[in-house]
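Asks: what follows is a predicted protein model with its sequence.
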Amino acid sequence: MDRFSEMLAFTRVMEQRGFTSAAETLGISRASVSKQVAALERRLGVSLLQRTTRQVSPTEEGTVYYRHALQILEETDRADRIARAVNANARGVEVLKVAASPEVAEHVLLRYLPAFLQSAPVTSVAFLPEDPALSRTDWGLAVIEDPLETARAEGRPIGRSTDVLVASSPYLESAGTPDSAGALSAHRLLKARDRDGAVWPLIEQHGGTYSVTSDKLLHFADRRSVLAACRAGAGIALLPDYMVDRDLRRRKLQRVLPDVTGAVRAMKLCRPAENRDLRNAILFEEFMCSALSRQR
């Protein structure tokens, strides 16, 4: 028995909550699964499972070991897929289809695209808009923003985004700088119809929450239009930090109420099971994860 087989058997028992079901998923006998888990426990010198006649449950050590073992198995599976993806004998032209919001495509993905195209044998790329009507077979990779408080989507985390309040210096010079979340209601607020409701939910650094709206609302079709209006001095906007970080560095915009933010989202890369082994999607996922980890 090897360590990998023992680890795999244990994780399947954990996931199936039993030896019989685990054996069925692995395609081996129940006795073999039991023998592998027992060998793992002997090697580690700890009990990983509590066994009764009705169920199997993890010990404290088992819970910790499962979490780390699962990461190892996932990385091993990922390594296998990458090796297949970079196979020089791959035939045909495969279009890399990436589903992402226009803002994520423009401000996150496109800055890395030239380097990716130089490093990988990819000839065709198509960026698709976020659209619930899209079939899961229409795209090979999706970049999603999942609100942390309700995060449910599966995927590989690549970072976080936080909505921040921004405005141009000319606007603040003419309209004044708000000194509290409540004071925002006296200002022109710039909103995207496809993203923002009538109220901005805001959070202060110390934990206080506010719901802000104004009689002076300017509505736009999307967040890119909101950003353009904000740069032009039309009002105050609540936008993801990745959309405004360059303007903040260049002092085209400035933060308003730096201790107050909007939603925090987990940014994830997702590949549908239907297109799990698409070569170019695998290569792009690995490239983006590496590039963004170096940036952090």
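Replies: Noted; the coordinates are in hand. Numbering: from 1, shown residues only.

Asks: could you use CA atoms for every contact and neighbour count after this?
Replies: OK.

Asks: quick check, Gly197 in a helix?
Replies: No: counting by DSSP: H, G, I helix; E, B strand; the rest coil, Gly197 is not part of a helix but coil.

Asks: neighbours of the nearest residue to His219 once chain neighbours are set aside, how many?
Replies: Excluding its sequence neighbours, the residue lying closest to His219 (CA to CA, 6 or more residues apart in numbering) is Lys191, at 4.9 Å. The burial count assigned to Lys191 is 28, neighbours taken as other CA atoms under 10 Å.

Asks: from memory Lys191 sits against Val226, does it?
Replies: Yes: Lys191 is in contact with Val226 according to CA atoms under 8 Å; the separation is 6.4 Å.

Asks: rewinding a little: so what's the residue nearest to His219 up against?
Replies: Shown in contact with Lys191 (CA atoms under 8 Å, 6 or more residues apart in numbering): 217-220, 223, 226, 237-238.

Asks: can I assume it sits in a helix?
Replies: No: assigned with three-state DSSP, Lys191 falls outside any helix and is strand.

Asks: put this next to the first one:
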Amino acid sequence: MLDHLGDVRAFVRVADDQSFTLAAERLGLSRSAVGKCVARLEDNMATRLIHRTTRSVSLTEEGQLFYEHAIRILSEVDDAEFALAQRHQAPRGRLRIDVPIALGRLHILPVLQRFLNRWPEVEAEVSFSDEYRDIVGDGIDVAVRIGGPTDSRLVRRVLASHRLITCAAPEYLKRRGTPRTIDELTRHDRIGFKHAGGPVPWHYRVGGGDRDVGVQGNLRLGNTEAIRDACLAGTGLAQLGAFLVGRDIREGRLVPLLEEFERDEPPVCVVYPTRKHVSPKVRLFIEAIRAEWAAGAPWA
């Protein structure tokens, strides 16, 4: 049983420096005090951990085994102390955030504004992009993403589910009728989304499998909020995220279509670079989003 964590630290210091004298200097203790720490540890362990001669210090086989565990123990203790200290430290400095264009403007910015009001020493810099940026290479602290590739350099935490909803304005459906099947989409005007140089197909789940449907129409737009505006104006059908059209549907400005063919989509996630210690500004911003969305995403 280890009665004194300080004895473990003294042992690790001696093992690293291969010297009681150097270890004592680094720890700010006398050489005899360090020697007593190691001796006490060996008594508690009932085994010799260090070979001592007048010229050298080396670990025994048991000492090497204990050393490997001891450094992990001390690392965990240091991490715990750091984490507790961080919880009492106010966030400050520049917070670089990357968010999708529409989702970020509609649902992340309001959270950020309240976060900045609470923590005035934080300076936020927000980039809007529907591309999956290299947040490590670009120096981004935290990003919100819908799906995206896996990356071992990033920690990913789910914030909310994501739905793609095919919808239309009541006026359009009154004029053109309501599609009941995927194949009936070809009879309707559809507003396409152009992204990354090409048209984005619409996604469905049919007969237990995924089905992508190409969008043919006389209007393609490179901005999802512009597609929503066109859809509200009765231009045609659109397939858009629930985060963008959920309120329009609840208030009757748009009508959801083909809901039985919706497929499971990748969720909305927050991602940040893998680090041993997450800064208070990143941790608290993530906690702010999760707290505000705890009862459900604002578009749900």
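Replies: That came in fine, so what should we check first? Just so it is clear, the model here is predicted, and its values are computed rather than measured.

Asks: could you get me the TM-score between them?
Replies: The TM-score (TM-score structural alignment, normalised by the length of the first structure) is 0.64; 229 aligned residues with a CA RMSD of 3.6 Å.

Asks: redo the contacts of Lys191 of the first structure as JSON lines? Include secondary structure and distance to Ser161 of the first structure.
Replies: Shown next, in JSON lines, are those (DSSP: H, G, I helix; E, B strand; the rest coil; distance: CA to CA, whole Å):
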{"residue": "Leu217", "secondary structure": "strand", "distance to Ser161 of the first structure": "24"}
{"residue": "Leu218", "secondary structure": "strand", "distance to Ser161 of the first structure": "24"}
{"residue": "His219", "secondary structure": "strand", "distance to Ser161 of the first structure": "22"}
{"residue": "Phe220", "secondary structure": "strand", "distance to Ser161 of the first structure": "21"}
{"residue": "Arg223", "secondary structure": "helix", "distance to Ser161 of the first structure": "14"}
{"residue": "Val226", "secondary structure": "helix", "distance to Ser161 of the first structure": "17"}
{"residue": "Ala237", "secondary structure": "strand", "distance to Ser161 of the first structure": "15"}
{"residue": "Leu238", "secondary structure": "strand", "distance to Ser161 of the first structure": "12"}
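
Asks: ok, now how distant is Pro170 of the first structure from Arg223 of the first structure?
Replies: Between Pro170 of the first structure and Arg223 of the first structure the computed distance is 21 Å (CA to CA, to the nearest Å).

Asks: ok so, going back, which residues do Lys191 and Val226 of the first structure both contact?
Replies: With CA under 8 Å, 6+ apart, Lys191 of the first structure and Val226 have common neighbours 220, 237.

Asks: any chance you could map the strands in the stretch 101-250 of the second structure?
Replies: Assigned by DSSP state E, counting those that start in this stretch, the stretch 101-250 of the second structure shows strands spanning 122-128, 142-146, 154-160, 164-168, 191-195, 198-199, 202-206, 209-213, 219-221, 238-241.

Asks: turn those strands into CSV, including distance to Arg114 of the second structure.
Replies: As requested, the strands of the stretch 101-250 of the second structure are arranged in CSV below (distance: least, CA to CA, whole Å):
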stretch, distance to Arg114 of the second structure
strand 122-128, 12
strand 142-146, 17
strand 154-160, 18
strand 164-168, 28
strand 191-195, 32
strand 198-199, 36
strand 202-206, 35
strand 209-213, 39
strand 219-221, 32
strand 238-241, 24
